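Colleague: Generate a structure from the sequence data that follows.
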Amino acid sequence: MTQKPLILVTNDDSITAPGIRALIEVMKEIGEVIVVAPDSPQSAMGHAITINNTLHLEKVTIDKELKNEYSCSGTPVDCVKIAVHEILKRKPDLCVSGINHGSNSSINVIYSGTMSAAVEAGIEGIPAIGFSLLDYSWSADFEPVKPYVKKIVLEVLEKGLPEGVVLNVNLPKKPIKGIKVCRQAKAVWEERFDKRTNPQGKEYYWLTGEFVNLDKGEDTDEWALKHDYISVVPVQFDFTAHHAIQQLNSWEL
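Modeller: Predicted structure coming up:
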């Protein structure tokens, strides 16, 4: 690559979150950085987009070294869309999303705003990576994972990604033993609704639940993270269940 790579940075925890600020610091060592991120937390928004409301975009200065930082009123996917179609002069060489405060392993990839931003970039034909740290604390320490984030990004920039694939990278909080390429573990949320009554007598609910890993395999993201490895899962956005086509063609449709 003859010129510095152009890197789009986004997230779902908001533009001021420590995780995205840590990711920006690493990306500044690698290329030209443009930031478009939500103006408020957008966790668990999945692939939601804004269609029944207006979007607001504001140029901000959080890092004085950056010329292009934008705060967006929309979802993480909105941020990628507006960056690609309204802000960027050319398609970026990479989109990185995160670093999320908390895990996006296994089935959580479906709900994740962090990963949905990366998937949207992939749909646009941009190599993309979502990064998440297994620490929900706002004051989480991102310093130990920065070298690994940089290593993975440089590999993607040098070697590219298969067509239609983005990476879901989860980083353990404990001292890291290494990096493992994994499959997504089969797991579920056993959900409950905590039913309460407000002072006016109106009922309301809080969603709660417990994450249950049903997968005993040693080639999964959950296994890797439990054993202090970074998990790298290639994620595709073609949802077709190709293995089921033959069976469905046997139906009398």
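Colleague: C-alpha only now, for contacts and for neighbours.
Modeller: Fine.
Colleague: how about the helices of the stretch 1-150 of the chain, start to end?
Modeller: Counting by DSSP state H, counting those that start in this stretch, residue ranges of the helices within the stretch 1-150 of the chain are 18-28, 76-82, 108-111, 113-123, 146-159.
Colleague: so which of these is the most packed in?
Modeller: helix 113-123 (a mean of 28; mean count of other Cα atoms under 10 Å).
Colleague: and that one, what does it pack onto?
Modeller: Other helices and strands packing on helix 113-123, by 3 or more Cα pairs under 8 Å, 6 or more residues apart in numbering; DSSP states H and E, are helix 76-82, strand 94-101, helix 108-111, strand 128-133, strand 165-171.
Colleague: Try it again at 6 Å.
Modeller: Under the contact criterion of 3 or more Cα pairs under 6 Å, 6 or more residues apart in numbering; DSSP states H and E, helix 113-123 touches helix 76-82, strand 128-133.
Colleague: got the angle between that helix and strand 94-101?
Modeller: 170 degrees (axes from the mean of the first three to the mean of the last three Cα atoms, to 10 degrees).
Colleague: re the thing from before, identify whichever of the helices and strands packed on helix 113-123 lies nearest to Ser97.
Modeller: strand 128-133 (4.7 Å; Cα to Cα).
Colleague: Would you do the same for the sequence below? I want to compare the two.
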Amino acid sequence: MGTDERIILVTNDDGITAPGIAALVEAVRPLGKVVVVAPDSPQSGKGHAITIGIPLRLNEVDIFEGVEAWQCSGTPVDCVKLARDKILHRKPDICVSGINHGANHSINIIYSGTMSAAMEAAIEGIPSIGFSYLDYSFSADFTLCKKVAYNVTAKMLENNAPPGTLFNVNIPVVEDAHAFKGIKICRQANAKYVEAFDERLDPHGKKYYWLTGEFKNMDPGEDSDVWALENNYASLVPVQFDLTNYRMKEEMERTWKF
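Modeller: You can find the predicted model right below:
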């Protein structure tokens, strides 16, 4: 693998056999040499989890014609770490994660394995993008998603995005191609799931629980990712992983005395 060759690392959290990752591979293949490293089973909701205390398995598989691909027994973050250290032996030029089956807008970014994989790459200084589609169906049509993924990835490469650049891209479900309004650069909405646990009894009379919830958008702004998606735009949110509240820090430095 030549050091001057553009390398695109592809990963996800739905597992290496998910239709979304096949669509992403197809979308970005024209832009460089694609290498896939993805979990061997679904890892949705794992966030930034890493595997500690048990061994990780990494096996080469023949799933995508003409594309080097590896399946990993660990989390999406494990996949990115192993890809850099044991497969590529260098940083890829870009990392793309997805295409996730389901939304990762607003607060979902905190829980998302798709975005955590991209974030791990960004922490390593690799420009990265997480892609998600608001259709949860296994048989979802990824035609529009592939166009969005190609355009955003190509734009990131063309503009030589600085190390650590991280985008969260969500794609709406539209009635037809003419209803899609394009890609809108947004901020993360103030929205979340109002959650509860449904308590039930198993056949032995022991309690068990299902997590349930309803999505609530508390954000009236027309520049948020939720608004964009509700209005047939794909949302692109530039993300950072410095969680410091700088406004509060400045206020505390003025008013708190220790």
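Colleague: ok, back up a step: any idea which of the helices of the stretch 1-150 of the first structure gets closest to Val212 of the first structure?
Modeller: helix 108-111 (11.5 Å).
Colleague: Identify the residues contacting the closest one?
Modeller: Ala44, Gly46 (Cα atoms under 6 Å, 6 or more residues apart in numbering).
Colleague: can you give me the offset of that helix from its chain's centre?
Modeller: 9 Å (Cα atoms, centre = their mean, to the nearest Å).
Colleague: That one: average distance to aligned residues in the second structure?
Modeller: Taking mean Cα distance after the TM-score superposition for the first structure, the mean distance separating helix 108-111 of the first structure from the aligned residues in the second structure is 0.4 Å.
Colleague: picking that back up, okay, the helices and strands packed on helix 113-123 of the first structure in JSON lines with distance to Glu158 of the first structure next?
Modeller: Below are these laid out as JSON lines (distance: least, Cα to Cα, whole Å):
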{"stretch": "helix 76-82", "distance to Glu158 of the first structure": "22"}
{"stretch": "strand 128-133", "distance to Glu158 of the first structure": "13"}
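Colleague: Identify whichever of those lies nearest to Ser103 of the first structure.
Modeller: Of those, the one closest to Ser103 of the first structure (Cα to Cα) turns out to be strand 128-133, at 5.7 Å.
Colleague: list the helices and strands that closest one packs on?
Modeller: Going by 3+ Cα pairs under 6 Å, 6+ apart, strand 128-133 of the first structure lies up against strand 94-101, helix 113-123, strand 165-171.
Colleague: For Ile99 of the first structure, which of the helices and strands packed on helix 113-123 of the first structure is the nearest?
Modeller: strand 128-133 (4.9 Å).
Colleague: which of the residues in the closest one are buried?
Modeller: Ala128, Ile129, Gly130, Phe131, Ser132, Leu133 (16 or more other Cα atoms under 10 Å).
Colleague: And for stretch 236-253 of the first structure?
Modeller: Gln236.
Colleague: ok, residues contacting it?
Modeller: Gly164, Val165.
Colleague: What separation is there between Val237 of the second structure and Ser106 of the second structure?
Modeller: Look at Val237 of the second structure and Ser106 of the second structure: by Cα to Cα, to the nearest Å, they are 10 Å apart.
Colleague: same deal with Pro30 of the second structure?
Modeller: From Pro30 of the second structure to Ser106 of the second structure the distance is 31 Å (Cα to Cα).
Colleague: higher neighbour count, the two?
Modeller: Ser106 (20 against 11; other Cα atoms under 10 Å).
Colleague: Need the counterpart of the more buried one in the first structure.
Modeller: In the first structure, Ser106 of the second structure lines up with Ser106, judged by TM-score structural alignment.
Colleague: Surely that match is in contact with Gln184?
Modeller: Yes: with contact defined as Cα atoms under 6 Å, Ser106 of the first structure counts as touching Gln184 (4.9 Å).
Colleague: Trace Ala228 of the second structure over to the first structure, please.
Modeller: So, by TM-score structural alignment, Ala228 of the second structure is matched to Ala224.
Colleague: Looks to me like its match is in a helix.
Modeller: Yes: using DSSP: H, G, I helix; E, B strand; the rest coil, the secondary structure at Ala224 of the first structure is a helix.
Colleague: out of everything not next to it in sequence, what's closest to it?
Modeller: Ser231 (5.9 Å; Cα to Cα, 6 or more residues apart in numbering).
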